[in-house]
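**Q** I'll drop the sequence and a predicted model, then ask my questions.
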Amino acid sequence: MFNILDKADNVTGAVRAWLNPCVKAPIGFGAKAVALLVLLMAGNGSFAADLISITPNPPPTLNFPSIITMGRDNPNPYGPTVEQTFQVTLGQDVACNINRYIEIGSIPVTGTGSAEGVFKTGLSGIGVLLKMTRVLGGDVNDLKPLVSGSLGTLSDPGRNKGSYPIKISATLVPLKNGGAASGNVGSLPYIKLTLGAFGCMSGGPSVVQYLGSGTISGATTCSINPANAALSFQLQAVDSKDLPTIGSNAGGQARLLNVDCGDARPNMFATFTDSTNPGNRSDKLTLVDAEDDSTAKGVALQLVIATPDEGAKLISFGPDSSAAGTANQIHLVNTATRPGSSGYIFTIIARYVRTGTITPGRVNGLATYTMSYQ
């Protein structure tokens, strides 16, 4: 027999929970007021009734999902997009430009980091991104942000008789440094879109599009039970015969991590970081190399986590970051698929793994974990 770990203080599993205090909590929207208006206005004067037509008319109301969760740690935490596709039908070949005039009844969001096409709503910290198909007869999904008061060409001269799709989309977005509060979004902008074949006709058809707005609930981020937020493992001694070959493992010990999400429904991830060697991207935890701290050779430590959605996973280590897409970030659970749950328990197992010729002694390691709510 030999001791790789022989006392309770030989291994420290000081695993700390890092939260990003600079990123806002997930927010949800519930369907409520009707507020966004997309209006294709007719110009003054007469025009050939069969030159341009738009369908469907009237179009159905577009509604956001009743509950929307935006990821706290996602670098682009946009809400869902609602969109309507119209068919613009030309009753005859058109030899002049087809133009559209945009008027938006809201103030555009300005300042550092602001994107074109984002307009203010009635709720601080929440904007709406408005887009429309760039070119009639092109890719209907090639969308261009809308700018209020702009007169632009939707199609160059020479457009043949036929039917062409255009799309209008709206996306609720969190504003940088907006400090979004809970409540009804309200006061969403309206859009006036006037189509006309100027030079060929003096007006165009009309269609009205409404969008159902939402209410943001004051949902909070998830929290970790402080009683087990710092996980400590004291592995028992093992015999060399329990680790017969390189890659074999033994001596597993489990600890539970309790996470409570309340009413929030994020997609939950975690990244584990090797504290001794933060650049480590392998699945083997670097041993603490202080004097008399880790004296064993040919062995390392591994961590395994059991998740509700995907079962047991061997943990590979990554950087100390909550950003979406971080290297070796592990998916834990999509809480949106478990509407009746608020608390989640994850089992984390520490174990020995053989890496080479074994020299008896102690083994100590230190890691941290970073939760990410997306």
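**A** Done, it's in.
**Q** going by C-alpha atoms from here, please, whenever you check contacts or count neighbours.
**A** Fine.
**Q** if you tally nearby residues, what's the number for the nearest residue to residue 218 once chain neighbours are set aside?
**A** Using CA to CA, 6 or more residues apart in numbering and skipping residues adjacent in sequence, the residue nearest residue 218 is residue 182, 5.0 Å away. For residue 182, the count of nearby residues is 17 (other CA atoms under 10 Å).
**Q** got it, and residue 214?
**A** Applying other CA under 10 Å, we find 25 other residues in the vicinity of residue 214.
**Q** quick check: what element follows the strand or helix carrying it along the chain?
**A** Per DSSP states H and E: residue 214 is located in strand 207-217. Using DSSP H and E, the helix or strand that follows strand 207-217 in sequence is strand 223-224.
**Q** tell me what that following strand is packed against?
**A** Packing partners of strand 223-224 (3 or more CA pairs under 8 Å, 6 or more residues apart in numbering; DSSP states H and E): strand 249-260.
**Q** residue 79 is in contact with residue 173, isn't it?
**A** Yes: using CA atoms under 8 Å, residue 79 makes contact with residue 173 at a distance of 5.9 Å.
**Q** here's the one I want to compare it with:
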Amino acid sequence: MLVGLRAMLCIVSIVAALPAHAGTLAFPSTGSMPVLSFSATVSAGRDTAPGTALSQAFGNAGLAVSGTDCTITQDISVNGTLVPGYTNVYQTGVPGIGVRFYITAGWNGGWTDASSSQFNKTDGGTAHYTRADLVVTGPVGGGTTSNLPSMFIKFTGSCIETVTATQTLTGSTSVTGNGCSLTTPTLAFTLPRAFSKNLPSIGATTGDTTLSLGLNCPAGVKVGITVTDAVNPANRSSSLSLAPGSSAAGVGVQIVNGATLVSFGPDSAVAGTVNQWIAGTSAGGAMQVPLTARYVRTSSKLVPGSVNGKATFTMSYQ
């Protein structure tokens, strides 16, 4: 007799419901960010060095963090149009003026303008600062800022709900690019007759003749000057080349600013260009820059004759 055997297999499935997020990260109120605005008016020299901050705005939105046990990533993006040639400065509608954003690097850390960063924190309040700089990006024009960029911030992590906020800029800024006018656009030095005995050796000088370059400037403008050899623009020495029509040889012309010998540079108004020198900072109104021209012996062989030289002055208003 056959006996049927029957077995029963029982599978018990237990599913534990785990919370999707174990901690919290939040602003004092959803999406809250401080109100940032720049000065109502700013002014700068036309050729102020790029990167110079003309106005800064700071804010602390604050963050509350509790129970987190994962890596939190802070992602930053900016809604704006980049200034050509820059990767982190945005247009303002005023030539030569842009906006750069910064944010706290981590909890209470230093400033960063990177697109993202990662950090951990268990709980407690944090300082969460934002900053915006109104910076020079090129020759400063005049106008009023408009359509200012904004910064979008997002915090993500496996242990928190995603948190977002937008940092905006309010108001507008009137920008003035300061420059000077030349009251003596041309200087014509007439050096006295010199003799070989006045130039006994290479490097000897004679015939000092002084004239003043006149300007009219707003107060506070730092005036830089670059002198360029018009006959040989690549000349970076302190001896001006002789111009066509000169019959002398073994002699050149030097230009002296006060007691300082001037070396020649490129025809450029960019702040800090090669051999640019600072004539001073205007108190407002007329400004005089005394310059002296003189002969200099440049060779062991000295040939008598006429001496002509040509140079251009490029002004930089910083």
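**A** Cool, got the structure. What you see is a predicted model; the values in this text were computed from it and never measured.
**Q** TM value for the aligned chains?
**A** Put the two chains on top of each other and the TM-score (TM-score structural alignment, normalised by the length of the second structure) is 0.70; 293 aligned residues with a CA RMSD of 4.4 Å.
**Q** quick revisit: against which helices or strands is the strand holding residue 214 of the first structure packed?
**A** strand 28-40, strand 62-63, strand 183-184.
**Q** list the contacts for residue 262 of the second structure?
**A** Residues counted as contacts of residue 262 of the second structure (CA atoms under 8 Å, 6 or more residues apart in numbering) are 227, 238, 254-256, 275.
**Q** outside of the lengthiest strand in the first structure, which residues touch it?
**A** For the first structure, the longest strand by residue count, based on DSSP state E, is strand 343-359. Strand 343-359 of the first structure has contacts (CA under 8 Å, 6+ apart) with 233, 235, 240, 243, 245-262, 284, 296-308.
**Q** where do the strands of the stretch 201-350 of the first structure begin and end?
**A** All strands of the stretch 201-350 of the first structure, identified by DSSP state E, counting those that start in this stretch, fall at 207-217, 223-224, 249-260, 267-274, 297-307, 311-314, 330-334, 343-359.
**Q** so which of these is the most surrounded?
**A** Ranked by mean neighbour count under mean count of other CA atoms under 10 Å, the strands of the stretch 201-350 of the first structure are led by strand 267-274, which reaches a mean of 24.
**Q** residue 197 of the second structure: how many residues sit nearby?
**A** 7.
**Q** under the alignment, what does it map to in the first structure?
**A** Aligned by TM-score structural alignment, residue 197 of the second structure pairs with residue 241 of the first structure.
**Q** got it, and residue 272 of the second structure?
**A** Residue 272 of the second structure maps onto residue 325 in the first structure, by TM-score structural alignment.
**Q** now do that match against residue 74 of the first structure, distance only.
**A** Note on residue 325 of the first structure: its distance to residue 74 of the first structure, by CA to CA, to the nearest Å, is 9 Å.
**Q** quick one: which of those two has more around it?
**A** residue 74 (16 against 13).
**Q** mind listing what that one touches?
**A** Residue 74 of the first structure touches 323-324, 373-374, counting by CA under 8 Å, 6+ apart.
**Q** now with 10 Å, please.
**A** Residues near residue 74 of the first structure by CA atoms under 10 Å, 6 or more residues apart in numbering: 23, 322-325, 372-374.
**Q** now do it against residue 373 of the first structure, distance only.
**A** 8 Å.
**Q** what does residue 366 of the first structure align to in the second structure?
**A** Counting by TM-score structural alignment, the partner of residue 366 of the first structure is residue 310.
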